[in-house]
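Peer 1: Prediction below, plus the sequence it came from.
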Amino acid sequence: MKKALITGANKSIGFETARLLLQQGFYVYIGSRTAENGEKAVAQLKADGLENAAYVLLDVTDSDSVTAARKTLGEKTDTLDVLINNAGISGGMPQSALDATIDQFKEVYDTNVFGVVRVTQAFIDLLKNSPEPRIVNVSSSVGSLTLNSDPTWFAYDLNASVYNSSKTALNMYTVKLAYELRNTAFRVNAVDPGYVATDFNNHQGHGTVQQAANRVSKYALIGADGPTGGYFSEENNPETWEIPW
């Protein structure tokens, strides 16, 4: 049975992605910052007949928590087939490039960028034991420098300098990670789940968490001939999904 770890998976997009992978026959570890939320998420999945789920205490902003989570998983399995770096925060809006504070940047980057690095580095050994390891970094189209430079793009005027730049940094990490793993069976991609209605945006999005989960899980399930080092957004390119960096 293949195994997946999803950070920030006790609710929303991460939770629905866990559901989809469970339906595909995976054993899924639900990354959660609190035991209460993790237990609640697992109980809900099991109530829906999806038994192969367990929560793992995991705060991506805390190195000790990440280390402890790696130890916990290492006691349960020596292989991880999929890592989905889903945990993320917006940092609150608006975020002016002139007025946003350094503390705002630090807080958002600690989750959206440094958290991904912490988790990826901690679990890479388990992933290397898989014959078909997959890493999906949940990004956003607002991290695209090309799209943000286009006055006709729908989010051109979005006042989110902190969040946008954190996703741009995440995209670069994805590119470099894919490059370092280029001669292996790894497939590493950045995926935009789309503008969906979640707590993240006060439910202002027009899509559903189920749609978002389908987009994310697609790249967790790609075969050996699938892309690596790519950046994908169905909303911005319904035909091939690939969008410019």
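Peer 2: Arrived safely.

Peer 1: going forward, measure contacts and count neighbours with C-alpha atoms only.
Peer 2: Fine.

Peer 1: Would you mind finding the longest helix in this structure?
Peer 2: Using DSSP state H to define each element, the chain has its longest helix at helix 161-180.

Peer 1: List the buried residues of it.
Peer 2: Of the residues in helix 161-180, those scored as buried under the neighbour-count criterion (16 or more other Cα atoms under 10 Å) are 161-175, 177-178.

Peer 1: cool, and stretch 64-73?
Peer 2: By neighbour count, with 16+ other Cα under 10 Å as the criterion, the buried positions of stretch 64-73 are 65-70, 73.

Peer 1: again, but for stretch 205-214
Peer 2: Going by neighbour count (16+ other Cα under 10 Å), the buried part of stretch 205-214 is 207-214.

Peer 1: measure the most centrally placed residue in the chain to residue 194 for me?
Peer 2: Here the mean C-alpha position of the chain is nearest to the C-alpha of residue 86 (Cα atoms, centre = their mean), at a distance of 2.4 Å. Taken as Cα to Cα, to the nearest Å, the spacing of residue 86 relative to residue 194 amounts to 13 Å.

Peer 1: adding another structure so you can compare the two:
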Amino acid sequence: MTTTFITGANKSLGRETARRLVEAGHTVVVGARDPQRGRAAAEAVGARFVQIDVTDDASVEAAAADVAAHEGTVDVLVNNAGVSGPQTPAEELTAADALAVYDVNVFGIVRVTRAFLPLLRRSANPLVVNLTSGLGSFAATHDPDRVEGRVVAPLYTSSKSAVTMLTTQYAKALPGIRFNAVDPGYTATDFNGHSGPQTLTEGTDAVVELATGGPGGPTGQLRDRHGVLAW
């Protein structure tokens, strides 16, 4: 049985990932900051809930200890939690704004990965999937024919560039664990007022493919539902 832990899994992409992996036979642990929403999501998809605030060291360590006590190992870690940041003109952005975005999108991944490494190392086929975005891709954001090329969001986009680089560096530094970054694509979620043309199922295709792919899969890649991406 494959055990999967997902952060930010009480709604949208995280919840749909949890639903699909439960359906695929995984033992899924839904991680979320809000206990009421997290428990409701876990019950709805047939998973177990563990509270986790990725911006809080003690909360992250407590979540890892909870999983160690109940599941004992983690085969797949999905760092899904993320925030879009303030809808503020670039000239009005502050360092505090930047810290708040990076604290979830980037530093949260560092916190969770560090805390869950002992559990991943107990797995015969450990995998970490970090949710990034095409908005963090230099190739995509410099292409005027792509939607990413028309978006201006300095903090969110730069944080997702950092996520992709962080992922590839972890893949080099920890060769016993596969690390990949996934761009869900322009999916209808709360982030974009549900304006994205993709469904939640389409937006989770790449994560599910990696999580159910078995041993010998890729590492150090940026992928979407169609394959490997330039970044």
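Peer 2: Thanks, I have it. The structure presented is a predicted model; accordingly, all values stated were derived computationally and were not measured.

Peer 1: what does the residue nearest to the centre of structure 1 align to in structure 2?
Peer 2: Residue correspondence to structure 2 (TM-score structural alignment): residue 86 of structure 1 is matched to residue 80.

Peer 1: Roughly how far does the residue sitting furthest away from the middle of structure 2 sit from residue 152 of structure 2?
Peer 2: Distance from the C-alpha centroid of structure 2, by Cα atoms, centre = their mean, peaks at residue 91 (28.9 Å). Distance from residue 91 of structure 2 to residue 152 of structure 2, counting by Cα to Cα: 12 Å.

Peer 1: so who does residue 82 of structure 2 touch?
Peer 2: Residues in contact with residue 82 of structure 2, defined by Cα atoms under 8 Å, 6 or more residues apart in numbering, are 8, 104-105.

Peer 1: can you check residue 77 of structure 2 too?
Peer 2: Residues in contact with residue 77 of structure 2 (Cα under 8 Å, 6+ apart) are 4-6, 120, 127-129.

Peer 1: run the last query once more with 6 Å
Peer 2: 4-5, 128 (Cα atoms under 6 Å, 6 or more residues apart in numbering).

Peer 1: next one: residue 223 of structure 2
Peer 2: For residue 223 of structure 2, the contact set (Cα under 6 Å, 6+ apart) comprises 182, 229.

Peer 1: Help me confirm that it is found in a strand?
Peer 2: Yes: the secondary structure assignment for residue 223 of structure 2 places it in a strand, going by DSSP: H, G, I helix; E, B strand; the rest coil.

Peer 1: Give the equivalent position in structure 1 for it.
Peer 2: For residue 223 of structure 2, the equivalent position in structure 1 is taken to be residue 232, counting by TM-score structural alignment.

Peer 1: now the closest residue to its match other than its chain neighbours: how far from residue 227 of structure 1?
Peer 2: The shortest distance from residue 232 of structure 1 to any residue that is not its chain neighbour, by Cα to Cα, 6 or more residues apart in numbering, is 4.4 Å, and that residue is residue 242. Distance, residue 242 of structure 1 to residue 227 of structure 1, using Cα to Cα: 10 Å.

Peer 1: what's the answer for residue 46 of structure 1, then?
Peer 2: The spacing between residue 46 of structure 1 and residue 227 of structure 1, counted by Cα to Cα, is 33 Å.

Peer 1: Also residue 9 of structure 1?
Peer 2: Here residue 9 of structure 1 is placed at a distance of 24 Å from residue 227 of structure 1 (Cα to Cα).

Peer 1: so what's the aligned residue in structure 2 for residue 141 of structure 1 up against?
Peer 2: If you follow residue 141 of structure 1 across to structure 2 using TM-score structural alignment, you land on residue 134. Residue 134 of structure 2 sits next to residue 183 when contact means Cα under 6 Å, 6+ apart.

Peer 1: show me where structure 2 has strands.
Peer 2: 3-6, 27-32, 48-51, 76-79, 127-131, 178-182, 221-224, 227-228 (DSSP state E).

Peer 1: Switch the ones you listed over to TSV, and while doing so, append distance to residue 97 of structure 2 to every line.
Peer 2: Formatted as TSV, these follow (distance: least, Cα to Cα, whole Å):
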stretch	distance to residue 97 of structure 2
strand 3-6	25
strand 27-32	22
strand 48-51	25
strand 76-79	21
strand 127-131	21
strand 178-182	24
strand 221-224	27
strand 227-228	32
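
Peer 1: Any idea which of those strands gets closest to residue 211 of structure 2?
Peer 2: strand 76-79 (6.5 Å; Cα to Cα).

Peer 1: Superpose on structure 1 and give me the mean offset of the closest one.
Peer 2: Between strand 76-79 of structure 2 and its aligned stretch in structure 1, the superposed structures give an average distance of 0.2 Å (mean Cα distance after the TM-score superposition for structure 1).

Peer 1: tell me which residues in that strand are buried?
Peer 2: 76-79.

Peer 1: so how far is it from its chain's centroid?
Peer 2: Using Cα atoms, centre = their mean, to the nearest Å, we find the averaged C-alpha position of strand 76-79 of structure 2 to lie 7 Å away from the chain's own average C-alpha position.

Peer 1: now swap in stretch 114-126 of structure 1 and tell me
Peer 2: For stretch 114-126 of structure 1, the gap between its own C-alpha mean and the chain's C-alpha mean amounts to 12 Å (Cα atoms, centre = their mean).

Peer 1: Then stretch 11-26 of structure 2?
Peer 2: Once both centres are worked out by Cα atoms, centre = their mean, stretch 11-26 of structure 2 turns out to sit 13 Å from its chain's centre.

Peer 1: Nice, that's everything, thank you.
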